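Participant: Everything below, folded, please.
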Amino acid sequence: MGDLLEDWRLANVVSFFRKRCKEKPGNYERVVDIWNVLPEKAVDTGTLATFKQHLNEYLKYQAIAGYGPGAEPLLQWELGVHVEVADIFPFLQLAHTLIIVRRLCASDMAIIAPVFSRHELPNSGLYLLVTKSAFNSNNEKWYDVKPKLCTILNGDCENIALRNIVLTNRHVILLTTHGLFVSHNLLDVGENPKPGRQIEYYRSKLLPSPGQSSSTSGSERVRLWFTHYCFTENTDNPADFLSLTMTTFTFTSELRKINTCFYGTSPFKEWKMCSPPHTEYIPDIITALWDQQRNTLIILSYLALSSKFRAKVTLRKFNEDFTLRKMKAFPEFYFSDEHFLPNGMFMYPNTYTVYVFGSQVWFSNDGGISFELLLKLKNDFVEKIITCPRNNAVIFITILQNVYYTRPGLARYASLRIFKEGLSTLHCDHLGMLMKITLLENSPTGLKIHFLDLLDLISEDDASFSRPLALQFLTSTKAMFFEYISWIENEEGARPMFSNYHIGKMLQQRLWF
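Facilitator: Next comes the predicted model:
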């Protein structure tokens, strides 16, 4: 065989932490430098030079087009002015909510945005933290974007505060008390990108500034809805889609609530109504999501029928100019429970699974054509959904801090034991690890990261049977179970508990005395 070349024995190996215990070597992965395992002595100079050229062009294309792990544009931009956590922590600890956003194609990159319940903080900024390693290192940085926004507002930014943030495949979108701000296209890195460049923002004309608001005798609630998707396998790079719902409360002779909905595509300079033109009746729209695979708009709304409220889902096709067709793509779906109060809608990335959540949770496996009840809450309300695409996990968080866990398209759920600790939030990283993130003073980044195990957190699930089962043997190896359902339950539409979820499970008999 001959002697092994010395270069073939060398490799530039870097170990990086993967998950769980840092003291165990098995929890680390290795990255090998390709040029040490493919030396010039093994390949002729022309072939190696051509290979390097194509590889560099491919990596450059990744950075520009948004493909692969090296594509995250946040690596090449600064969100604002860098600030030290020790200087801003007195303001951070006054926040009431932590919002975490990430891009689906590179979920190890994430942004944390603290939201304040009051904006009487004239000396504070609009602070954002960026992590490039899924919080597995202490290299996270805090930025203040207030100076950028104040320049756009010509200095009229007193008491400006952040309300929400969305990270699309191309833009950072900030919803503030002074309007909606959109970054430039972050994928436009240029020929020779230089580190330290700050993101430029522009103000959308969709939302008026506080001084221009026409509703002087009311208040407004604005919400942003973004359909997460990764276009790694789509060379057409579809435009980012964002919908905005605005609920206006007016106090004149009587209290009146008006819901309006708009949608737009990148660069979000033009917006359209979520209802097609010349529609006789426009219901109160809660949210609207874009189904990229079918090019339809999934609209969640409610309307009054005989003094009763009914929630419904409508699907409408888009025209080539991205306007809505008046004809519905499918028949509307009406939720059977008139007491169901919907709060929002979420589409699991790159699937047809849609969740409608609120006082109940319903799910659809056909893109919103039909729905099935998953979870029914009592005196509680689902306000947030977290997804772990790596291990297909969906987590619901309620206003009472109850946490429920399921998988896409599964008609079962489990309750999780997660104890709230100060100002904290949950996040799922690119490896499928669930973590609890808490603000912590005197830490290098102002954060405390605690990894959680989903299996250890399950306190109870609904896979058991609350109704009696009758066993009948068909043969010596086959048996049939009959589940008892009373006439009253049958009239109320009771569902059988047996499903494919029980395949491979062992039934344990419970004795009652």
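
Participant: CA only for contacts and neighbour counts going forward, please
Facilitator: Fine.

Participant: list the buried ones in stretch 164-171?
Facilitator: Asn164, Ile165, Val166, Leu167, Thr168, Asn169, Arg170, His171 (16 or more other CA atoms under 10 Å).

Participant: mind putting those in a markdown table, distance to Arg203 included?
Facilitator: Converted to a markdown table, the buried residues of stretch 164-171 look like this (distance: CA to CA, whole Å):
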| residue | distance to Arg203 |
| --- | --- |
| Asn164 | 15 |
| Ile165 | 14 |
| Val166 | 15 |
| Leu167 | 16 |
| Thr168 | 17 |
| Asn169 | 19 |
| Arg170 | 16 |
| His171 | 13 |
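
Participant: Helices of the stretch 351-500 of the chain, start to end?
Facilitator: Secondary structure of the stretch 351-500 of the chain (DSSP state H, counting those that start in this stretch): helices at 454-457, 487-491.

Participant: okay but Phe17 is in contact with Gly26, surely?
Facilitator: No. The criterion here is CA atoms under 8 Å, and Phe17 misses it with Gly26 at 9.5 Å.

Participant: one step back: can you redo the helices of the stretch 351-500 of the chain as JSON lines with mean neighbour count and distance to Tyr143?
Facilitator: Below are the helices of the stretch 351-500 of the chain laid out as JSON lines (neighbours: other CA atoms under 10 Å; distance: least, CA to CA, whole Å):
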{"stretch": "helix 454-457", "mean neighbour count": "12", "distance to Tyr143": "32"}
{"stretch": "helix 487-491", "mean neighbour count": "10", "distance to Tyr143": "56"}
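
Participant: Next, the structure of the following sequence, for comparison with the previous one:
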Amino acid sequence: MEIHNRTNSAAFTFTLNINTSTWRVTVPRHNITINTGIAPVDQWYVEISMFQGFEALHAKAQLLETLKGTMLDVTREPILQWTIGKEISPQAILLHEHRIIKMRVTQSPCASDVAVMAPIFKPGGNTGIILSVTKSSFTSNDRWFNVTNALMGCPGINLVDLKLTNCHLFLLTNQGLYISQDLLSPVTGTLNFTLLVLPILAEMDYSSMTLWYSSQCVTNHMYFSGITF
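Facilitator: From the prediction side, this is the model:
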């Protein structure tokens, strides 16, 4: 098994009993990385090559299959550390299902398994802004948040678009653009948002806008210092 990203790689060997239908491989985290600080870090990729024979490098060993996937460092991924507003039950969204007109999804620039999803509701009503954060795929086990009170917006606030960057979560609403505090800052409570005030946009209709962001995984070399395999 090989685990790698753009800057590091490590290989691990294990014995597989081909007579079993399931199997589990445990690799201690410190064998991959020793860093634990919250930071945008390159996504890890996993390749598992299964051989039949005495040894993988033996002349008679036969390659059965190579499996590929991704591995997420949940300890360091910034957005996963935060509570984004009031946490609600996944079933709560069903009460507003009939008002959903589309869904918006934004991925983490460094870890494509991590994403924030938000339903866009019909204008009118007081549904507010509801988000879900996932680390694998959107299921009933994901965390859902009502962000309305955290934005301190006026009644009738609705989400238009959203973007997750390396250090901030941007929420474009019908009442303006909100920017989260630095996702890399120490977690001391619920994620705070600030309304960006731009006089030039004061008379514009936010509901007709979209957010544009050239997604790049921007990491600092300091986050990789001290990594050993």
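
Participant: picking up where we left off before, more neighbours: which of Phe17 and Gly26 of structure 1?
Facilitator: For the pair Phe17 of structure 1 and Gly26, the greater number of neighbours falls to Phe17 (18 against 12), based on other CA atoms under 10 Å.

Participant: what does stretch 93-101 of structure 2 contact?
Facilitator: Pro119, Ile120, Phe121, Lys122, Thr127 (CA atoms under 8 Å, 6 or more residues apart in numbering).

Participant: could you redo the last one with a cut-off of 10 Å?
Facilitator: Applying CA atoms under 10 Å, 6 or more residues apart in numbering, the external contacts of stretch 93-101 of structure 2 come out as 118-125, 127, 130-131, 144-146.

Participant: okay, and stretch 106-117 of structure 1 goes to which residues in structure 2?
Facilitator: Counting by TM-score structural alignment, stretch 106-117 of structure 1 falls onto residues 111-122 of structure 2.

Participant: Not counting residues beside it along the chain, what's closest to the most centrally placed residue in structure 2?
Facilitator: Nearest to the geometric centre of structure 2 sits Val114, at 2.1 Å (CA atoms, centre = their mean). Nearest residue to Val114 of structure 2, sequence neighbours excluded (CA to CA, 6 or more residues apart in numbering): Lys135, at 4.4 Å.

Participant: how far away is the corresponding residue of structure 1 for that neighbour from Leu153 of structure 1?
Facilitator: Aligned by TM-score structural alignment, Lys135 of structure 2 pairs with Lys132 of structure 1. Using CA to CA, to the nearest Å, we find Lys132 of structure 1 at a distance of 30 Å from Leu153 of structure 1.

Participant: cool, Leu416 of structure 1 as well?
Facilitator: Leu416 of structure 1 is 45 Å from Leu153 of structure 1, by CA to CA.

Participant: Compare the two (neighbour count), which wins?
Facilitator: Between Leu416 of structure 1 and Leu153, counted using other CA under 10 Å, Leu416 has the larger neighbour count: 21 against 15.

Participant: dump the residue contacts of the more buried one.
Facilitator: 395-397, 402-405, 454-461.

Participant: Just the buried ones among these, please.
Facilitator: Ile395, Phe396, Ile397, Asn402, Val403, Tyr404, Tyr405, Ile458.

Participant: From the residues you listed, which land in strands?
Facilitator: Ile395, Phe396, Ile397, Val403, Tyr404, Tyr405, Ile458 (DSSP state E).

Participant: Pull the most distant pair out of those.
Facilitator: Of all pairs drawn from those, the greatest distance, 14.3 Å, lies between Ile397 and Ile458 (CA to CA).

Participant: Off-centre distance for the match of stretch 106-117 of structure 1?
Facilitator: 9 Å (CA atoms, centre = their mean, to the nearest Å).

Participant: buried residues in that stretch?
Facilitator: Ala111, Asp113, Val114, Ala115, Val116, Met117, Ala118, Pro119, Ile120, Phe121.

Participant: go on, stretch 62-81 of structure 2?
Facilitator: Buried, per 16+ other CA under 10 Å, within stretch 62-81 of structure 2: Thr70, Leu72, Arg76, Glu77, Pro78, Ile79, Leu80, Gln81.

Participant: want to throw the residues you listed into CSV with secondary structure and distance to Asp42 of structure 2?
Facilitator: Below are the buried residues of stretch 62-81 of structure 2 laid out as CSV (DSSP: H, G, I helix; E, B strand; the rest coil; distance: CA to CA, whole Å):
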residue, secondary structure, distance to Asp42 of structure 2
Thr70, strand, 11
Leu72, coil, 10
Arg76, coil, 11
Glu77, coil, 10
Pro78, helix, 12
Ile79, helix, 15
Leu80, helix, 15
Gln81, helix, 17
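
Participant: any chance of these in a markdown table, with distance to Leu177 of structure 2 too?
Facilitator: Rendered in a markdown table, the data for the buried residues of stretch 62-81 of structure 2 read as follows (distance: CA to CA, whole Å):
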| residue | distance to Leu177 of structure 2 |
| --- | --- |
| Thr70 | 33 |
| Leu72 | 30 |
| Arg76 | 27 |
| Glu77 | 24 |
| Pro78 | 21 |
| Ile79 | 19 |
| Leu80 | 22 |
| Gln81 | 23 |
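
Participant: Name the nearest of those relative to Phe51 of structure 2.
Facilitator: Thr70 (20.8 Å).

Participant: List the contacts of the closest residue to the closest one other than its chain neighbours.
Facilitator: In space, and not counting its chain neighbours, Thr70 of structure 2 is closest to Tyr45: 4.4 Å by CA to CA, 6+ apart. Listed by CA under 10 Å, 6+ apart, the contact set of Tyr45 of structure 2 reads Glu2, Ile3, His4, Asn5, Arg6, Ser9, Lys68, Gly69, Thr70, Met71, Leu72.

Participant: how does it look with 6 Å?
Facilitator: Taking CA atoms under 6 Å, 6 or more residues apart in numbering, we find Tyr45 of structure 2 in contact with Ile3, His4, Gly69, Thr70, Met71.

Participant: ranges for the strands of the stretch 201-350 of structure 1?
Facilitator: 201-203, 218-226, 241-251, 255-265, 272-273, 284-291, 296-305, 308-318, 324-328, 333-334, 342-347 (DSSP state E, counting those that start in this stretch).

Participant: same for the fourth one, what does it pack against?
Facilitator: Read that as strand 255-265 of structure 1. strand 241-251, strand 272-273 (3 or more CA pairs under 6 Å, 6 or more residues apart in numbering; DSSP states H and E).
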